[in-house]
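>>> Quick one: sequence plus predicted model below, questions after.
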Amino acid sequence: MESDVGTPIKKAKLDSAMAATSPPKQICTSLNTFEDHRQPHMAYVDKTALVAEMVSPSAEKGYFVNRPPKFGKTILLDTIATYFKGDREAFRGLAIYDMQMPWEEFPIIRFSMSELNVCDVDQFEASLCSLVVEEAKRHDVCLMSPNSSDSTLLFAFLIEDVYYKKHEKGVVILIDEYDSPILECLNKENAELGKEIEEILASFYEALTSSSSKGYVRFRYVTGITRLAKDTIGSSLNNLSSIDETSPQLASSCGFTRDEILSTFGPELSEFSRKAKKFEVEAMKDIEEKYNGYNWHLFGDKAGLVFNPYAILCVFKCMVLGAYSSEE
């Protein structure tokens, strides 16, 4: 009889069985750094094989991903940042560690746009300029116009200055929650301010595109909740590859797949099944039905479902199929 041990379904079952014999890990829903997740007692889903595909010198030089809140965007961004620090030992035991990768350090410019002040246009522009200036201080570079109130100009100077300070080494630029200021305005029902801020950000992100065309940038990764519209900001970032549109193999880089849940949370699934007085297969089916799952490419194929990691972590932390909101 031909064995089907090598099939994805059998592999997932074997991984689940092996994981179930391992001691349970600590479940935390509030960690956003790669280092925190890599502590020996913490549960961690290894996404580094996908990271290797993204950061390979032969791959695309820039990606954009939009996902719902608390879907693992920030932790993936931090994982990418750790790779570009050239710290191979930080990945010991993970898939990328044994891959043929260039472990080289690159200068990194990193922004979290959720930190910006959106009270009014002037304060927003000032906080955006301040964000750039602080990043310049971190890299120990003196901007050509440090007192400028033009955030786009400052950003362009920052990229260029860091590039030349690091001996013409390409800069890695990571922008988390690119649309956070706009969404905050919409939540406050101030669409007019949101539109003005959107125009400022469109100009700001244009500096990233122009710097890339000059050869200053090694890699770009931008995250958000909303898709890039074709006008304004979308036109400024149109040279980024949308993971959903151009790289379907990377669609599960954020979130947990069914196989990852089975292989990583074996002890937790066993305990959840015991408390629910069900077989593990039935318990897993309940989890899938309760939290549905997103499918960006493999329409109609359950193997392509990606689940919100926050909800899954809450299930195994509380051992209850609750109404876990990603806004908590």
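Okay, I see it.

>>> contacts and neighbour counts: CA atoms only from here.
OK.

>>> how many neighbours does Gly322 have?
Applying other C-alpha atoms under 10 Å, we find 12 residues neighbouring Gly322.

>>> Show the residue spans covered by the strands in the stretch 201-328 of the chain.
217-224, 241-242, 256-257, 306-307 (DSSP state E, counting those that start in this stretch).

>>> Use this one as the comparison:
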Amino acid sequence: MYDLMRKLPIGIQTFEDIRRKNYLYVDKTALVWRMANMGKPYFLSRPRRFGKSLLLSTFESYFLGKKELLEYPVLHIDLNAEKYDKPEKLNEILSNHLTQWELKYGKGIDERTLSSRFGGVIRRACEQTGQQVVVLVDEYDKPLLQAINNLELLDDYRQTLKAFYGVLKSADRYLRFVFLTGVTKFSQVSVFSDLNQLNDISMKPPYATVCGITRQELVDTFTPELKNLSEANQLTFEETLQKMAATYDGYHFCEFAEGVFNPFSVLNSFDGCKFDSYWFQTGTPTFLVELLQKSEYDLRTLLSGIEVPVSSFAEYKMDVNNPIPLIYQSGYLTIKDYDREFQNYLLDFPNDEVRYGFMNFLVPFYTPMKNNDQGFYIGKFIQELRTGDYEAFLTRLEAFFAGIPYELNDQTERHYQVIFYLVFKLMGQFTEAEVRSSRGRADAVVKTPKYIYVFEFKLNGTAEEALKQIDEKGYLIPYKTDHREIVKAGVEFSAESWNLSRWLVEINQ
């Protein structure tokens, strides 16, 4: 094993700590210098735990004189720490910040509202120091996200933040630099309506890698850690890089820019010397699943990649019954391709950590499987197909559907199509499996070392018709030259019982 004494900054969000205590870090200071000297008001949207807080801390160190002889007054607002479940919670945390600054710069006797106090602090800080003020806001939208399903509370927070952030425009002559970060950019909650001069760099190519780790940065900075990881998992160095890329890479924040690795998962994989779902486990996307269910969004489209117009990225509109922009901005989907002619983006899961983490999280909402038995079911399905025991697989699948409780059974065809999608997509984590919904392709194909299974499911049709469709549509043609045994299965699915009712299987040598 290689040197394990190098310090990984897991959970460290203060740039000064990283530098003074000799933690490893990927140097982004060139981009920090560029932004600090080429503009003033910035906004950056990135998923949680992607380095936004550390980026703001780097700006703070820069403007406090850690890099220059000139020291600016810095007002740093962190909205991460509070649980926003009551109107007064937001008022309290903003007031607490203001009180600390007022102890240093004073308070006007007529400043009673949060916004007037904020404006007064900015003006006095500039006048007393002789330097323009730096304002850094970390997770500006945290209160809005926590209140997303409470419209009354959301409106209250919207009005408070609209007035508070609006001060940054009226106080422009006192400001040297402004940087706001968050997960989303909300529209029609009017938070930014008074702050319309913000430079939103969330999807601009020069800043696409300001948070996250590029492949080259990974190799240049963490080669000893990569070697430790490869030895611990009995992989070659190149195999480790490929596994890291498949598991943690793939985030694209601009259609023209290089992809990046999730920094939180990368550091934790080095620390634990294993591949795991580190980022996904730090937060549960319950509110996103609830939005999907409320909007009756077809999950099959989401799970196979979805094409959306460029307008989906400009902002998240609360009054539109479409959860996709928020799912993208939260980091569960990312840009995978771009159609220049029609200006449409292809969104998909960035990597295996998010893909299988998200699907596993969805399962209890749509099937009888609980979190603790998903692995059992999927494992049994795969074992049976690997050994050629297709009868056991189909029987288990029948028992699986029979176990769906009434409250999960909404008696719609789409619901059961989604369940098929989830089951086969989850099998893809361990074997080559794909499931389709478009015409002209088999419903599902599973490839194991010895067998290729081609499934066709018929709702209120016959198993004979399903087999005939496999032959007539040429579903087997792509596998004719394959050395493996081809198994085709025609399955009847009854709308009365909402279950498999009969199946026929034929083997093609």
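Okay, I see it. Remember, predicted model here, so these are calculated numbers, not experimental data.

>>> Could you tell me the TM-score of the two chains?
Here the TM-score for the pair of chains, by TM-score structural alignment, normalised by the length of structure 1, is 0.79; 282 aligned residues with a C-alpha RMSD of 2.2 Å.

>>> re the thing from before, wait, which of the strands of the stretch 201-328 of structure 1 is closest to Arg38 of structure 1?
Smallest distance to Arg38 of structure 1 across these (C-alpha to C-alpha): 16.8 Å, for strand 256-257.

>>> so the closest one aligns onto which residues of structure 2?
Under TM-score structural alignment, strand 256-257 of structure 1 corresponds to residues 213-214 of structure 2.

>>> Give me the residues contacting the matching stretch.
Val26, Glu258, Gly259, Val260, Phe261, Asn262, Pro263 (C-alpha atoms under 8 Å, 6 or more residues apart in numbering).

>>> Tell me the secondary structure at the first one.
Of the three states, Val26 of structure 2 takes coil according to DSSP: H, G, I helix; E, B strand; the rest coil.

>>> need the contact list for it.
By C-alpha under 8 Å, 6+ apart, the neighbours of Val26 of structure 2 are Ile213, Glu217, Thr221.

>>> Map it onto structure 1.
Under TM-score structural alignment, Val26 of structure 2 pairs with Val45 in structure 1.

>>> For ChimeraX, write the selection for the buried entries among the contacts of stretch 213-214 of structure 2.
Selecting only the buried entries of the contacts of stretch 213-214 of structure 2 in ChimeraX, with 16 or more other C-alpha atoms under 10 Å as the criterion:
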select :259,260,261,262,263
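
>>> Can I get the contacts of stretch 213-214 of structure 2 in JSON lines including distance to Leu229 of structure 2?
Formatted as JSON lines, those follow (distance: C-alpha to C-alpha, whole Å):
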{"residue": "Val26", "distance to Leu229 of structure 2": "19"}
{"residue": "Glu258", "distance to Leu229 of structure 2": "24"}
{"residue": "Gly259", "distance to Leu229 of structure 2": "22"}
{"residue": "Val260", "distance to Leu229 of structure 2": "19"}
{"residue": "Phe261", "distance to Leu229 of structure 2": "16"}
{"residue": "Asn262", "distance to Leu229 of structure 2": "17"}
{"residue": "Pro263", "distance to Leu229 of structure 2": "16"}
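
>>> Nearest to Leu500 of structure 2, out of the contacts of stretch 213-214 of structure 2: which one, please.
Asn262 (41.0 Å).

>>> what about the aligned residue in structure 1 for that closest one, distance to Leu186 of structure 1?
Counting by TM-score structural alignment, Asn262 of structure 2 lines up with Asn308 in structure 1. Applying C-alpha to C-alpha, to the nearest Å, the value for Asn308 of structure 1 to Leu186 of structure 1 is 24 Å.

>>> got it, and Cys28 of structure 1?
For Cys28 of structure 1 relative to Leu186 of structure 1 (C-alpha to C-alpha), the value is 30 Å.

>>> Excluding covalently adjacent residues, which one is nearest to Ile148 of structure 2?
Among residues not flanking Ile148 of structure 2 along the chain, Leu154 sits closest, at 6.2 Å (C-alpha to C-alpha, 6 or more residues apart in numbering).

>>> ok now do the residue mapped onto that neighbour from structure 1, which residues does it touch?
Alignment note (TM-score structural alignment): Leu154 of structure 2 maps to Gly194 of structure 1. Residues near Gly194 of structure 1 by C-alpha under 8 Å, 6+ apart: Pro181, Ile182, Leu183, Cys185, Leu186.

>>> what about Met1 of structure 2, how many residues close to it?
Met1 of structure 2: 11 neighbours (other C-alpha under 10 Å).

>>> tell me the contacts of it?
Contacts of Met1 of structure 2 by C-alpha under 8 Å, 6+ apart are Lys227, Asn228, Glu231.

>>> just checking, the first one touches Tyr2?
To tie it back to what came earlier, the one meant is Lys227 of structure 2. Yes - contact criterion C-alpha atoms under 8 Å: Lys227 of structure 2 and Tyr2 qualify, at 7.1 Å.

>>> between those two, who's got more neighbours?
In this view Lys227 of structure 2 and Tyr2 are compared by other C-alpha under 10 Å, and Lys227 has more residues nearby, 22 against 12.

>>> If anything else comes up later, I'll come back, but that's it for now.
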